[in-house]
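**Q** Sequence and predicted structure are below.
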Amino acid sequence: MRFPLYIAQRYLKSKSGNNIINIVTILACMGVIAGTMALFIVLSVFSGIKDYSLSILDTNTPDIRITPNQGKSFLVDTNFINTLANSPDSITYTKVLEERAFFKNKDKEAIAFIKGVDSLFNKVTPVDSSIMVGEWFSNNSTNSCVAGFRLTRELDLNVYTDRLLTYVPKAGKGYITDPKNAFKNINPQVIGVISNQNQEDNKYVYVPISLSQELLNKQANEVSYIDIKVHAKNSKNTLNYLKNKLTNYSVSKREELNSSFYKILNSEKLIAYLVSLLVVVMVLSNTSGTIIMVIVDKKKDIKTLVNMGAPLKKVRRIFAIYGFLLNLAGMFIGLIFGIGLVFLQLNFELIMITPSIAYPIAFEWQNVTVVCCTIVIFGALASLLASGRISDKFIKRR
């Protein structure tokens, strides 16, 4: 192995007597540099987009959610609370009661969801950070609400001056004889408006949980689900613990609550990688052409090596290693430039989406690994295919 490596290094470092070979070799190396940079930057951009999108989800999606297997609500009893208290990691949990409701303001009407939350809600999912007008209701508030921006526009709500009339059907059986008694209603004061890039928040009206329990005729400890924030780097231990202890409930992690969103993000990154891979393959095919040209240029050297007793297999290996080293050099230089551009964007925000939001990008070692494996594997294949052109017939040909 040392002999082919030594000769390959000499060929790579020394200039050829043919200037065209030198120029083509430089161009091939520059192509690998550009292909590596492009692949790494594309993967870094999609990693940044993924992180940015997930940061939006963090404001309204908990680490873990516990819902009943049957029915729309359940009672939070002492045993349930003790189970949460004994979780392996430190957690914060919040009780939520949610239901579809009918909303009216003056002559405007809409159907959305009323969401009753307790005082710990914003410690689990910091929705209050998205308040654009007004404020979040205090812990001792009993008749206030915070509405989503889209719903606020639909109903033409004014903060602090309008009350939001909210109706839900009364539970019961049989026919309705008096429409006036068919609905239960509340009339909370609008004190805040939420606006963020997650469209899910626009369909909610947030109220104190006691008010929603009164509206929906629920008990004081009856909820739709429990949201949990895990104060640890990994929520896997808590998730497994809750699944083992709460067998009558559905315990879901964040990825499961937004499974379609995660699938879209991963699919987009995969598609971007495959498109960039086509560019890389085309670039590496140019490397194969360069190796073939070098083989033709070094035909006399090849004959000399064979006449001196070098096996054909080792001669082929010389040019396979030559192409591999050429691709490796281009890969390292391309990664240095690519990583440099990523850190420039992260630190100096050279490209902006809006005057206040920089184009998202992220540095991940996983992307470095993917790029290295791609260039090494496909570069090795291209080099082996090109070096395979050396044969007895080629050597004997004049």
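**A** Okay, I see it. In this text, all values refer to a predicted model and were calculated from it rather than measured experimentally. Numbering: from 1, shown residues only.
**Q** Going by C-alpha atoms from here, please, whenever you check contacts or count neighbours.
**A** Noted.
**Q** Mind listing residues that contact stretch 267-287?
**A** If you take Cα atoms under 8 Å, 6 or more residues apart in numbering as the criterion, stretch 267-287 is touched by 25, 28-29, 31-32, 35-36, 38-39, 42-43, 46-47, 323, 327, 375, 378-379, 382-383.
**Q** Swap in 7 Å and give it another go.
**A** Ala28, Gly31, Val32, Gly35, Leu39, Leu43, Phe46, Gly323, Gly379, Ala382 (Cα atoms under 7 Å, 6 or more residues apart in numbering).
**Q** Out of those, which comes closest to Ile264?
**A** Phe46 (11.7 Å; Cα to Cα).
**Q** Now that closest one. Nearest residue, chain neighbours left out?
**A** Distance criterion Cα to Cα, 6 or more residues apart in numbering; nearest residue to Phe46, sequence neighbours excluded, is Lys269 at 5.9 Å.
**Q** alright, now check it against this:
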Amino acid sequence: MEQPSSIAQPVSSSAVEPASGAASSGGESVVRIGALAPLSRPGWVGAGRQLLAGLSLAVDDVNAAGGIGGQRLELVVRDTAADPERAVSAVDELADLGVAALAGEYHSVVARAVAARADALGLPYLCSSAVLDALIDQPSEWVARVAPAQSHGWRIYADFLRSAGHLRIAVAAQASVYWASGTRILRESLAPHGGSVVELDAAVLTPEEVCDELVRQDATALIVLCGVPDPAVSIVRAVRRDPRLTDVLIGAPAGQPELPEWVDELGKEGAGVPFLSYLPERLTDLGVRTESVLRERLGEAPSFVAFEGYDTIAVLADVLRSVGPDRERIAAAWPHVDIEGTRGRIRFTRTPGIDVWQWAWPPIQITDRDPSTPDRIRVLHR
């Protein structure tokens, strides 16, 4: 992937001052932010590409407006490839390189490892897209998040299922703390209303066996809690083509259908799959301009992941302008953030059950791809 000019290439640790988060690059004073994203397999590369596009555009906008007190803002990008150990190594490297803060990441399990390491090192981390409630095991002053907590969004999704008459739910899931957490939230949200959730192991059952279980369980909805392309694509394709399951709703709250890769793989068979999208009914003025530029850069419609990336840098730039690149002062500034992002006003609070500084809450919609025009996203519920 071609990287915008604002993205820094790897630099020597001897060329920076780790304590301050500021550095000299070819005689020019810069402030560096470490950016983490899944840019290679088995990570979700489409999400990583969208996230990095948002992060990079925001950096370009900051620099066009004069940078951080006259200093140029740079991203130092590292590919996590959805690997927690690789991500932790990247955090250590970026800390040694003197970045002022960390930004990004899409995969919740990876972001959890990043948050723990950043907290241990005293390195501010603003998480862009990972929603797992337990992003860290203890209250942290170093970590904040612009994405909503999973329990908040997935409860809304469960309410949507219930309102549509779906109380007999099956989930096709892979083994992951994120998928397990999602299954628990759905079960706890539906149980008081007489709903039930049966779990199908997507790593053991073939797509055809998943179809057989849906018939046997008399499920009216299948929630796909697994990765793209496979096994998610194969499962969706099998269900769509099984004449016994024409009335079964397929859902994907984690947002897999949001990205163009879903349509590329499934075409019309991937339409009509409701997912959570963290976008408002109307973008802010900043969001409208951002959407236009991102569409041009990406060559496709920007997803909510790209807007999360942009908002991440917008917050960090505002903090850096206020307190400078000192890491302790950045972390102390989370509760004082109050800026207009692409999707609304961003402020951080302490939210019960969440041990990081949390934007409570970003806008949430339930959307799908229009069966008549799969390239078009339609809103089902706000």
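**A** Received it, and whenever you're ready, just let me know what you need. As the structure is a computational prediction, the values presented were derived from the model and not from experiment.
**Q** Need the TM-score between these chains.
**A** Superposed pair, TM-score by TM-score structural alignment, normalised by the length of the second structure: 0.23. Supporting alignment: 143 aligned residues with a Cα RMSD of 6.7 Å.
**Q** Throw the contacts of stretch 267-287 of the first structure into a markdown table and include neighbour count, secondary structure and distance to Glu256 of the first structure, thanks.
**A** Output for the contacts of stretch 267-287 of the first structure, formatted as a markdown table (neighbours: other Cα atoms under 10 Å; DSSP: H, G, I helix; E, B strand; the rest coil; distance: Cα to Cα, whole Å):
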| residue | neighbour count | secondary structure | distance to Glu256 of the first structure |
| --- | --- | --- | --- |
| Ala28 | 25 | helix | 46 |
| Gly31 | 23 | helix | 42 |
| Val32 | 31 | helix | 39 |
| Gly35 | 27 | helix | 36 |
| Leu39 | 27 | helix | 30 |
| Leu43 | 26 | helix | 24 |
| Phe46 | 21 | helix | 21 |
| Gly323 | 32 | helix | 46 |
| Gly379 | 28 | helix | 38 |
| Ala382 | 23 | helix | 41 |
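**Q** Which pair in those has the greatest spatial separation?
**A** Phe46 and Gly323 (30.5 Å).
**Q** and stretch 275-286 of the first structure, which residues are buried?
**A** Ser276, Leu277, Val279, Val280, Val281, Val283, Leu284, Ser285, Asn286 (16 or more other Cα atoms under 10 Å).
**Q** Quickly find the element holding the fourth one.
**A** Val280 of the first structure is located in helix 259-297, with elements delineated by DSSP states H and E.
**Q** helices or strands up against whichever helix or strand comes after that helix?
**A** Following helix 259-297 of the first structure in sequence order, the next helix or strand is helix 299-307 (DSSP H and E). Contact analysis of helix 299-307 of the first structure by 3 or more Cα pairs under 7 Å, 6 or more residues apart in numbering; DSSP states H and E lists no helix or strand as a packing neighbour.
**Q** and the direction of helix 299-307 of the first structure versus that of helix 259-297, what angle?
**A** 80 degrees (axes from the mean of the first three to the mean of the last three Cα atoms, to 10 degrees).
**Q** Show me the contact partners of helix 299-307 of the first structure.
**A** Leu312, Ile395.
**Q** wait, doesn't Arg145 of the second structure sit right on Phe348?
**A** No: in this structure, Arg145 of the second structure is not within contact of Phe348 by Cα atoms under 7 Å, at 8.1 Å.
**Q** Of the two, which one has the most company?
**A** Neighbours were counted for Arg145 of the second structure and for Phe348 using other Cα atoms under 10 Å; Arg145 has more, 25 against 20.
**Q** Now that one: closest residue in space that isn't a chain neighbour?
**A** Closest to Arg145 of the second structure by Cα to Cα, 6+ apart is Cys127, at 4.6 Å.
**Q** Tell me, how many residues neighbour that neighbour?
**A** Cys127 of the second structure: 30 surrounding residues under other Cα under 10 Å.
**Q** ok so, going back, closest one of the contacts of stretch 267-287 of the first structure to Lys263 of the first structure?
**A** Phe46 (13.4 Å).
**Q** Quick one: list the elements packing against the host helix or strand of Ala103 of the second structure.
**A** Secondary structure from DSSP H and E places Ala103 of the second structure in strand 101-104. Strand 101-104 of the second structure sits against strand 28-37, strand 125-127, with contacts defined as 3+ Cα pairs under 7 Å, 6+ apart.
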